[in-house]
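>>> give me the fold of what follows.
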Amino acid sequence: MSTEQPILIVEDEPKLAALLRDYLDAAGYPSLCLDNGLDVVPEVRAHRPRLILLDLMLPGRDGLEVCQELRRFSEVPIIMITARVEEVDRLLGLDLGADDYICKPFSPREVVARVKAILRRSPQLTAAAQARLQIDEERYRASFDGIALDLTPVELRLLKTLAASPGRVFSRDQLLDRLYSDHRVVTDRTVDSHVRNLRRKLAQACPGEDPIQSLYGVGYKLELGAIPG
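As a prediction, the model looks like this:
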């Protein structure tokens, strides 16, 4: 039996949920099903899933609201499933932090392929990388290669967000949602300023490296390798 965290299927159509579960199990991905939007956040907080297949139209709470709240505390990959084909819904879902979307009706094989693709591009930190970067959010401390980083609380949250999903590109808006819990009104260029300061402090701990990479017009990602030999 696999020891990996399960994929969470949030779908209120029992036959469709069972079909997705069968295909994911056959592909080697254990899964768990929920049929109500109100149950998703407590489940993710209690048992972190590996990925979420999140239906848009759910009883209790719709998928967009659920996705928005999840992104306030979790970087778990989310694939939105929707019967709405309007472009605005697709864009809204992705702006709220979804990693991908798929429209009904769909082939279960396509869903499995999307799951594999998301998991391939959302790797967890390797053991070597984990040894380099240490973050203690409760004590507001962080170190890189054993060197303490003098970070502000916002810089610490920025580093933690990027490190939670190495290789994933975060837009400025997505980072702003995670940096300021009070949702204050700030410009997206505020993120650039925080990234600049964080880069400067990381450079003092790892001269010659630039773990935070920028994609022009898109956002930022963290690429963290083993200690250079």
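
>>> could you use CA atoms for every contact and neighbour count after this?
Fine.

>>> where exactly do the strands run in this protein?
Per DSSP state E, the chain carries strands over the ranges 7-10, 31-34, 51-55, 78-82, 100-103, 133-136, 141-144, 147-149, 212-215, 219-222.

>>> switch these over to JSON lines; also include distance to residue 23 and mean neighbour count.
Formatted as JSON lines, the strands of the chain follow (distance: least, CA to CA, whole Å; neighbours: other CA atoms under 10 Å):
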{"stretch": "strand 7-10", "distance to residue 23": "12", "mean neighbour count": "24"}
{"stretch": "strand 31-34", "distance to residue 23": "10", "mean neighbour count": "18"}
{"stretch": "strand 51-55", "distance to residue 23": "13", "mean neighbour count": "25"}
{"stretch": "strand 78-82", "distance to residue 23": "16", "mean neighbour count": "24"}
{"stretch": "strand 100-103", "distance to residue 23": "16", "mean neighbour count": "18"}
{"stretch": "strand 133-136", "distance to residue 23": "37", "mean neighbour count": "16"}
{"stretch": "strand 141-144", "distance to residue 23": "41", "mean neighbour count": "18"}
{"stretch": "strand 147-149", "distance to residue 23": "45", "mean neighbour count": "16"}
{"stretch": "strand 212-215", "distance to residue 23": "35", "mean neighbour count": "16"}
{"stretch": "strand 219-222", "distance to residue 23": "32", "mean neighbour count": "20"}
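
>>> how about this one, so we can line them up?
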Amino acid sequence: MTKEHILIIEDDADIREGIRILLESENYTVSEAENGRNGLETLSSDTDLVILDVMMPGMSGIQVCKEIRRFSNVPVLFLTAKVQEDDKLTGLMAGGDDYLTKPFSYGELLGRVKALIRRYRIYLGKNTTDAIENQDYIETGRIKINQKYNELFLDEKETDLSDIEYRMLLLMMENPGKIFSAQNLYESVWNEPYFYSCNSTVMVHIRKLRVKIETDPQNPKYITTVWGKGYKFDARCD
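Purely as a prediction, here's the structure:
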């Protein structure tokens, strides 16, 4: 089996080395970059995860993530010394998939790494034997999902989604009209225990999904909010 490839973009050499040693001990292939520019040059099509420091001289991690999202849906795990909620939301809105606050334990880092890579490889159709035999497409109005190839089409035009966005939309389209609380969505899509602070993570990804699939994201017709309860997908839209 091909080893998963992880890219570490971190200006602190000691932190980079510690993470590299940990990941190589778990049989991952690891590449390193000491700044954002070098990181973008090192990123390749076989990269399965980017571990990205937020605070770096020159090009910040937020800027690097935005550049990555121009051409790749590879998962991005932010490392940040900041703990304010607004900083976390900024990272998620830039296209990040998860974040760890320094200092962190290696056990916590490894858990996040494995979860992100597992979801990404399932999203790419790798390392899974689950065959979709009955129906390759789910279609509602202008939205069509090809479940076999994990593709989204809007008005017959292919549109990019991250693995989290894809899994969230697929879950809701498979259960039209069902109200999903933030906890339901987080535990189903992220496959991790829910904490109250996860509400903002779910909210950001709902917002990003609406920007991609709604004609008017401020007045959504497909993914609607049920105040005090959560979100639902309305399959009755034209």
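
>>> quick one on the thing from earlier: let's have the strands of structure 1 in JSON lines, adding distance to residue 20 of structure 1.
Shown next, in JSON lines, are the strands of structure 1 (distance: least, CA to CA, whole Å):
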{"stretch": "strand 7-10", "distance to residue 20 of structure 1": "8"}
{"stretch": "strand 31-34", "distance to residue 20 of structure 1": "9"}
{"stretch": "strand 51-55", "distance to residue 20 of structure 1": "9"}
{"stretch": "strand 78-82", "distance to residue 20 of structure 1": "12"}
{"stretch": "strand 100-103", "distance to residue 20 of structure 1": "13"}
{"stretch": "strand 133-136", "distance to residue 20 of structure 1": "36"}
{"stretch": "strand 141-144", "distance to residue 20 of structure 1": "40"}
{"stretch": "strand 147-149", "distance to residue 20 of structure 1": "45"}
{"stretch": "strand 212-215", "distance to residue 20 of structure 1": "34"}
{"stretch": "strand 219-222", "distance to residue 20 of structure 1": "31"}
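
>>> between those strands, which gets nearest to residue 168 of structure 1?
Taking CA to CA, strand 219-222 is the member of those nearest to residue 168 of structure 1, at 5.6 Å.

>>> give the contact list for residue 23 of structure 1.
The contact partners of residue 23 of structure 1, by CA atoms under 8 Å, 6 or more residues apart in numbering, come to 108-109, 112.

>>> measure it to residue 92 of structure 1 for me?
Residue 23 of structure 1 is 28 Å from residue 92 of structure 1, where distance means CA to CA, to the nearest Å.

>>> do the same with residue 51 of structure 1
Separation of residue 51 of structure 1 from residue 92 of structure 1 (CA to CA): 19 Å.

>>> same question, residue 192 of structure 1
23 Å.

>>> so for those two, which sits in the more crowded spot?
residue 192 (15 against 12; other CA atoms under 10 Å).

>>> could you dump the contacts of residue 23 of structure 1 to a markdown table with neighbour count?
Shown next, in a markdown table, are the contacts of residue 23 of structure 1 (neighbours: other CA atoms under 10 Å):
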| residue | neighbour count |
| --- | --- |
| 108 | 16 |
| 109 | 13 |
| 112 | 18 |
